[in-house]
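Mind folding the following:
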Amino acid sequence: MDQVIDSPKLSVSEYLQEQNDKTLLRFLTCGSVDDGKSTLIGRLLYDSKLLFEDQLATLERDSKKRSAGGDEIDFSLLVDGLEAEREQGITIDVAYRFFTTDKRKFIVADTPGHVQYTRNMATGASSADLAVILVDARKGILPQTRRHSFIASLLGVQHVVLAVNKIDLVDFSEQRFSEILEDYRTFSSGFDFTSFQAIPISAKCGDNVTLKSQRMPWYMGPSLLEHLEGVEVGTERYTAPFRMPVQWVNRPNLDFRGFAGTVASGTLRPGDEVVVAKSGRSSKVASIVTMDEDKTVAHPGDAITITLSDEIDASRGDVFSSLEHRPDVADQFAAHLIWMAEAAMLPGRSYLLKIGRKTVTATVTEIKHKVDVNTFQHLAAKGLELNEIAFCAFALSEPVAFDPYEANKQTGSFILIDRFTNQTVGAGMIWYALRRSSNIHWQALDVNKTARSELKHQKPVVLWFTGLSGSGKSTVANIVEKQLHELGRHTMLLDGDNVRHGLNRDLGFTEADRVENIRRVAEVSKLFVDAGLITLVSFISPFSSERRMAREMLEAGEFVEIFVDTSVEECRERDPKGLYAKADRGELKNFTGVDAPYEKPELPEITLNGDNETPEKLAQQVLEYLKREGHW
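Predicted coordinates:
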């Protein structure tokens, strides 16, 4: 016999089925600091009678501590979980809460209002169907209101509620509500929201939160909870073409081979024809397998394993799609990028890009414009700082399958990962593919790198000398090349100062220009290696990420990092060009070792002690390495 839950009319299985049949709404609360976001969520939970007795007791006790013995309940304490949040009365991290009513299930994200935590708000908006944007009735529309509205629109949030909070503090004024509504409509007119509802509320007092307020007879619309229960969401994923990124290839034995993943959009049935987006290979679905039983139909959000009628090649990161509506496949695209890291984003710097289950190397090749989120103007930019948003062009190491973000949020979004720290540094929304790569192909050449190397009787390599200004790297590189020349070796030396007289004469010494400086030199070095030359590069190259980028352009064994390890004190003592003295006087900005950083190599192939050895002895160490590794 089924166990009875609360009501004698519902068994356990009936109760669970009832919950399963309810639709789910994901929404977030956002807005400026102290607009009452956490209080609103606390009030929703409290008025919906969704708190346990121990939670209520804790809430009442903590509220008394906050108000020095007062009896008023502080509903924000239900959501603000971090100690720093409770001390300051603000939200810092994204707090997620689940609750349910008789009509619908909800997952709500309470996002912070401070400008420095804008990235947290973007995180909450990325999975939301609806945004509740709070505005303090006394303050009206603030810059953060504009910023959060723009980000919600950019991230594809379809439904918006403008909750004019603290209406009790302006005497429930209809005029004040109308003024704020008009101001919001004016600046948000270009946003493509599917639905919009403005509601005057008092989260603290409960007016128009779960029930209609009797103190605002002039307002004829629904309460907030009524609107949340009734808004229609989630149909887009069902009507969109079928997409399923492959999580892994399921091969428990020799008789079974399936492709596991979660359906991103569309529906799938046995007998449907699907295609691997990247390769174009197609087959029919033989079965849809789950842990419990085979399915006759799979819907968005279902975790499934599909078996195919034919043996086709697909692996983790590939995308199965419907045959009639295939996604784009390209190695270049344009996308909006929200930058989430303290360190600036610089074009040309290499990052990891993760889209679905696929991870590739990527660079931002161009910042087309930066968006001023307060005025929505398009501005020129050479880099991106924390929380800034830009429209950029991306180049990837290999083609990937994707849809425009507005067509499919699941397959049109990606994150950028710092290759050194493995931290997520950016979130992107793809707008369209850049088709230039389809018209540019590698030209087959009869004389290749191997043929050129054999003619010269040497193995080509890049000797990358790095170190502080004055460390002696150019001197050592010059001696090495001179001795290689005497041995009959074919060489080319690229020196930092010399290159800036020609190839890189248009670049300065900002961090962005330094990244581009190294990128160009790395590309030229690769061409010299293809020519079969032993190439010597003498550049400060202060950033480890750019040295890593240069290394990855070449084949294994073709890049030798040589760290000329000379202390900054010794470099200052030498100061052959008087640069340290100028930097100390403030006449030379962004000078490495003074007011710009230098990241020492962690595992260089060769480390030269520039403090204690002569340039001739250091050069000899390099020559011995080359001979030992068989470069001639």
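
hey, let's count contacts and neighbours off CA atoms from now on
Will do.

how far out from the middle of the chain is the helix or strand hosting residue 562?
Using DSSP states H and E, residue 562 sits within strand 559-565. Strand 559-565 sits 32 Å away from the centroid of its parent chain (CA atoms, centre = their mean, to the nearest Å).

next one: stretch 377-395
With CA atoms, centre = their mean, you get 13 Å for stretch 377-395.

cool, stretch 173-182 as well?
With CA atoms, centre = their mean, you get 38 Å for stretch 173-182.

List the buried residues of it.
176-177, 180-181 (16 or more other CA atoms under 10 Å).

Also stretch 224-240?
Neighbour count says stretch 224-240 has 224-229, 233, 237, 240 buried, by 16+ other CA under 10 Å.

quick revisit: looking at the buried residues of stretch 173-182, point me to the pair that's furthest apart.
176 and 181 (8.6 Å; CA to CA).

residues near residue 546, how many?
For residue 546, the neighbour count with other CA atoms under 10 Å is 21.

How about residue 527?
That count, for residue 527 with other CA under 10 Å as the rule, works out to 15.

Check which helix or strand it maps to.
Counting by DSSP H and E, residue 527 is found in helix 511-530.

Next, the structure of the following sequence, for comparison with the previous one:
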Amino acid sequence: MNATPTDTGAAVTAGMDLLRFATAGSVDDGKSTLIGRLLLDSKAIFEDQLEAVEATSLSKGFDYTDLALLTDGLRSEREQGITIDVAYRYFATPNRKFIIADTPGHVQYTRNMVTGASTADLGLVLVDARQGLTEQSRRHAVILSLLRVPHLVLAVNKMDLVDFSEEIYNKIHAEFTQFATKLNIPDLQVIPISALQGDNVVTRSENMDWYSGPTLMHHLEHVHVASDRDLIDARFPVQYVVRPKSDEHHDYRGYGGQVAGGVLKPGDEVVVLPSGMTSKIAGIDLFDRELTEAYPPMSVTVRLEDDVDVSRGDMIARIRNAPKPSQDIDAMICWMTTAPLKPRQKLAIKHTTRTGRALVKDIQYRLDINTLHRDLESNELGVNEIGRVQLRTTIPLLCDPYSQNRATGSFILIDEATGATVGAGMVNSGN
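Below is the predicted model:
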């Protein structure tokens, strides 16, 4: 869950405003068409791509351009009409840059959705106006809530097929708002759209003059995400010790990594964990220049005033506000492989830049993500299931609760025999 497809730190440092959002929807809700519409109307499609899609649509006998062809890249996805794997799409407007994590909606691909949504600032859930809320719609909202995605948009799609009915929109709006009260969703926006015709996607719909809220694109461009990250608790997991071999910089020693929380400034008193050695920040470097401060998710090199022992896997934090090293981890885990997770199982664990081994002490319950029921009798987790698990690690981890910091509150579990990622975890607490 710590892996990301692009260096957002570099984007932030370059002064770009970046929004990551994950999409989810049931089969035929029009998710791929919506993404195609966003790409097309934001001028992110090359002319030859559009011509190819138009030609394919014509050959199929469609009297419209099938925008889903722009996004369903895998042949098996196109043949089945479903999205299987997470696909990342990139586009920009004059106001903001975007990374779309196009996630699958099927229950058997829950692990894929968890992966795509784990780094998202916003979750976009599509529902078909004709079908209303489905079990899958509720499940997607539950997963986004578990992953602490701070902003949620419910896009009521295919309004053109229900004659742009305000009554149907209001019914779905009320039903979902009521359901969302059970979840941790700080910011919810419900928008009626027609992805096929473009109503309320980028331009306002003349067919729904009863709707006074923002278009989808306007909301994506203006939703405030800068304050969503933890800017209080300074966290800097060390990824690499920088020691240039050139004569010019032979005395240089810095620590490279991505800021996971708080704001770092030269002169700050810091502690290096788990050793407990203290020092002050001498400088913060980016390429060929020094910075006056660094904040999430910037990737920088930190220099310390003292020559203390620091290596990959250590964490630099403030002296009076440091995470407590813990080997007993209480977490929610999404299990991602066919062989079930069982007590006494041993796995490798990777948390930020730190790697160790973990023993499964106990499985407290399995969570039914459709009903939020806790199955206390379950003593294992199957593929795509989520449950609360107690772990004991061989090395102390420097965790924060996931609700406080998604970067330092998440980890992955790895099968030591195959090297495959088999679980993704969200820390409840450490002891």
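
And the longest helix belonging to the second structure against the first structure, how far off on average?
Using DSSP state H to define each element, the second structure has its longest helix at helix 166-180. Following superposition, helix 166-180 of the second structure is found to deviate from the first structure by 1.5 Å on average (mean CA distance after the TM-score superposition for the first structure).

residue range for that helix in the first structure?
Helix 166-180 of the second structure corresponds to residues 174-188 of the first structure when matched by TM-score structural alignment.

Can you give the contact residues for the matching stretch?
For stretch 174-188 of the first structure, contacts defined as CA atoms under 8 Å, 6 or more residues apart in numbering pick out 137, 140-141, 146, 149, 162, 164, 167, 170, 198, 200, 216, 218-219.

Determine how far stretch 336-349 of the first structure lies from the middle of the whole chain.
With CA atoms, centre = their mean, you get 9 Å for stretch 336-349 of the first structure.

Can you state the mean residue-to-residue distance of the next helix or strand after the longest helix of the second structure versus the first structure?
Using DSSP H and E, the next helix or strand after helix 166-180 of the second structure towards the C-terminus is strand 187-192. When the first structure is overlaid, strand 187-192 of the second structure sits 0.8 Å from its aligned residues on average, using mean CA distance after the TM-score superposition for the first structure.

So which bits of strand 187-192 of the second structure are buried?
For strand 187-192 of the second structure, by 16+ other CA under 10 Å, it's 188-192.

same deal with stretch 99-109 of the second structure?
99-107, 109.

what angle sits between the longest helix of the second structure and strand 187-192?
Relative orientation of helix 166-180 of the second structure and strand 187-192, computed by axes from the mean of the first three to the mean of the last three CA atoms, to 10 degrees: 160 degrees.

Can you find the partner of residue 334 of the first structure in the second structure?
Looks like residue 334 of the first structure aligns to residue 330 there (TM-score structural alignment).

Let me know how buried that match is, in neighbour terms.
23.

Equivalent analysis for residue 405 of the second structure, please.
Residue 405 of the second structure: 22 neighbours (other CA under 10 Å).

now swap in the one 4 residues further on and tell me
Taking other CA under 10 Å as the criterion, the count of residues near residue 409 of the second structure is 23.

Tell me if I'm right that it and residue 397 touch.
No - the criterion here is CA atoms under 8 Å, and residue 409 of the second structure misses it with residue 397 at 10.2 Å.

so which of the buried residues of stretch 99-109 of the second structure comes closest to residue 284 of the second structure?
Of those, the one sitting nearest to residue 284 of the second structure (CA to CA) turns out to be residue 99, at 27.5 Å.
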